[in-house]
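In: have a look at this fold, sequence not included:
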């Protein structure tokens, strides 16, 4: 099973606690994002991770942005090259066409593999999407392109998916009027145990690929919020520790990456030009690390280890009107 986690807006920064919260707060998984080494007394799982410094600009000048970056890392098509610019926010008509054809979830399903987006959505969000179809993120679109339903609260209740903040702290705020105040979903989750349980459940359900998006890191970066940075760096490190502990490196693969830098420099409220991490652990690490130089290379690396033969052509979309 391949567990592919996307953490929005994290890059490699200097070991400077005045600007880089990873320098100040990271204790394990994120130490390399502050130029630090994984300590020798770390768990065997953590010591065997490989951190690749990965290009997020993809040959186009300017600050990397979410719509083009995420489209690229979930389709294998260089969306920046197609548009000849970096695009923030939600995918345009052209990017939606790319996702519709080359969604990694769709491609795997068409080749007989089981793949899914683990993010679970509230009824309020699904209603909002119906009323505002243009305001749909790339992650949501890769699931919709596969004709698979978005996961909801019942999936979350059964441990078949994850909420956007892992711990459910935000769930009550976004579920008023839909869930009873006493619902057990409002109980705060332990991120470490959640990491372990989601891997177990994905393996029990015989998935080949599971994708999870965590986007609060980018929001924290834009707000330059040190207190929130400390909180979520800690929670993410606990979550990833649980994932690493539950994965079998002889059978499974972890991929963690991002679309652009941001959180590693809280002296500014915009994205950065820093390289982003692609963190690998598990069965296919040696093969994947040879192929990944840019975030757009990740889908091709996944297809390669699964034996999927597919030609990804940027040129197919370059003449499309925006």
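Out: Cool, got the structure. All values derive from a computational prediction rather than experimental measurement.

In: use CA for all of it now, contacts and neighbours both
Out: Will do.

In: report all helices and strands that the longest helix along the chain contacts.
Out: Longest helix in the chain by number of residues, with DSSP state H as the criterion: helix 226-246. In terms of contacts (3 or more C-alpha pairs under 8 Å, 6 or more residues apart in numbering; DSSP states H and E), helix 226-246 is packed against helix 21-25, helix 44-47, helix 191-204, helix 216-223.

In: what's next to it, contact-wise?
Out: With contacts defined as C-alpha atoms under 8 Å, 6 or more residues apart in numbering, helix 226-246 is touched by 21-22, 25-30, 45-46, 191-196, 198-200, 217, 220-221, 254, 263, 266.

In: mind listing what's buried along that helix?
Out: Residues 226, 228-229, 232-246 are the ones in helix 226-246 that count as buried (16 or more other C-alpha atoms under 10 Å).

In: follow-up on the earlier one: write the PyMOL selection for whichever of the contacts of helix 226-246 are buried.
Out: Buried members of the contacts of helix 226-246, defined by 16+ other C-alpha under 10 Å, are picked up in PyMOL with:
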select buried, resi 21+22+25+26+27+28+29+30+45+46+191+192+193+194+195+196+198+199+200+217+220+221+254+263+266
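
In: let's bring in a second model and compare:
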């Protein structure tokens, strides 16, 4: 069975190399492993091979202003230009004009229509009890997609059973900010658990948002420590995937982390890395709108080959 693992990194763009760009000033070998050697900057060369593809994606969507998470993520996970639909960039939460497409035509829906299985798609993030106990949840783009497609949200019990991954990889925030009795784990253990979840589904999504929080200076974690943590995670994850049957897709919704001179989003392109059998299906990807259709085409093609 051929599968796709989608690791979404919030707020990571490709900016000019220089001291203000931690993606060029701090060397992270595992990230260069994803890119085939070069650092993640605007000079990143595009590559097309049978099992490795690199693209620079336009995140502006033809709309003025700074790209935002609400419309950027809605575009990524539906294939619709949601900034154009709304008439502007909007975020961090989804705009009401995008509710219909998120609720009825998101990526999970398309995978469900293609794959005859009880749960062909999964969202691997774990959510703490406080999320489920809130009287009025503030739905993000990803959780709204799950609700619309009836993809279960994973909770404390699935995290304890190693069938889910905390958004920060280590569960440190669960212990420190939420005061939950959860054992700390390493980034390698998080990668192990994500790979195990991925093996049970045709499409698995994992959302990592600390990249955007660090870019906004909303956490004590600095960019160098963050990139080292991500590096340990990706090193282990790549080691656990077989490119003949597994594809790892990594991309973002807008720039932020790559420019340390301010705490705002940027209009820089975002990277698209595709490692594995599905790489050729992304050869023509140029904007955020192309990611979901390429995933669907790849899984449809995999169905035809099986």
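Out: Yes, it's here. From a predicted model like this one, the values you see are computed outputs, not experimental measurements.

In: let me see the TM-score of these two.
Out: Here the superposed chains carry a TM-score of 0.87, computed using TM-score structural alignment, normalised by the length of the second structure; 285 aligned residues with a C-alpha RMSD of 2.0 Å.

In: hmm, back to that, a markdown table for the helices and strands packed on helix 226-246 of the first structure, including distance to residue 168 of the first structure?
Out: Below are those laid out as a markdown table (distance: least, C-alpha to C-alpha, whole Å):
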| stretch | distance to residue 168 of the first structure |
| --- | --- |
| helix 21-25 | 22 |
| helix 44-47 | 26 |
| helix 191-204 | 10 |
| helix 216-223 | 13 |
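
In: out of the ones you listed, flag the one nearest residue 7 of the first structure.
Out: Smallest distance to residue 7 of the first structure across these (C-alpha to C-alpha): 7.0 Å, for helix 216-223.

In: average gap between the longest helix of the first structure and the second structure?
Out: Its matched residues in the second structure lie on average 1.6 Å from helix 226-246 of the first structure after superposition (mean C-alpha distance after the TM-score superposition for the first structure).

In: and that helix, how far out from the chain middle?
Out: In terms of C-alpha atoms, centre = their mean, to the nearest Å, the centre of helix 226-246 of the first structure is found 14 Å from the chain centre.

In: now stretch 219-234 of the second structure
Out: With C-alpha atoms, centre = their mean, you get 16 Å for stretch 219-234 of the second structure.

In: same check on stretch 155-169 of the first structure?
Out: 15 Å.

In: and it, end to end?
Out: 17 Å (C-alpha to C-alpha, to the nearest Å).

In: now which residue in the first structure aligns to residue 92 of the second structure?
Out: Alignment note (TM-score structural alignment): residue 92 of the second structure maps to residue 89 of the first structure.

In: likewise for residue 276 of the second structure?
Out: So, by TM-score structural alignment, residue 276 of the second structure is matched to residue 282.

In: hang on, its match packs against residue 288?
Out: No: using C-alpha atoms under 8 Å, residue 282 of the first structure is not in contact with residue 288; the gap is 10.3 Å.

In: of those two, who's got more company?
Out: Taking other C-alpha atoms under 10 Å, residue 282 of the first structure and residue 288 do not tie; residue 282 has more neighbours (22 against 19).

In: contact partners for the nearest residue to the more buried one once chain neighbours are set aside?
Out: The shortest distance from residue 282 of the first structure to any residue other than its chain neighbours is 3.9 Å, reached at residue 249 (C-alpha to C-alpha, 6 or more residues apart in numbering). If a contact means C-alpha under 8 Å, 6+ apart, then residue 249 of the first structure has 281, 282, 283 as its contacts.

In: cutoff 10 Å now
Out: Contacts for residue 249 of the first structure (C-alpha atoms under 10 Å, 6 or more residues apart in numbering) come out as 45, 48, 281, 282, 283, 284, 285.

In: likewise residue 307 of the first structure?
Out: Residue 307 of the first structure sits in contact with residue 111, where contact means C-alpha under 10 Å, 6+ apart.
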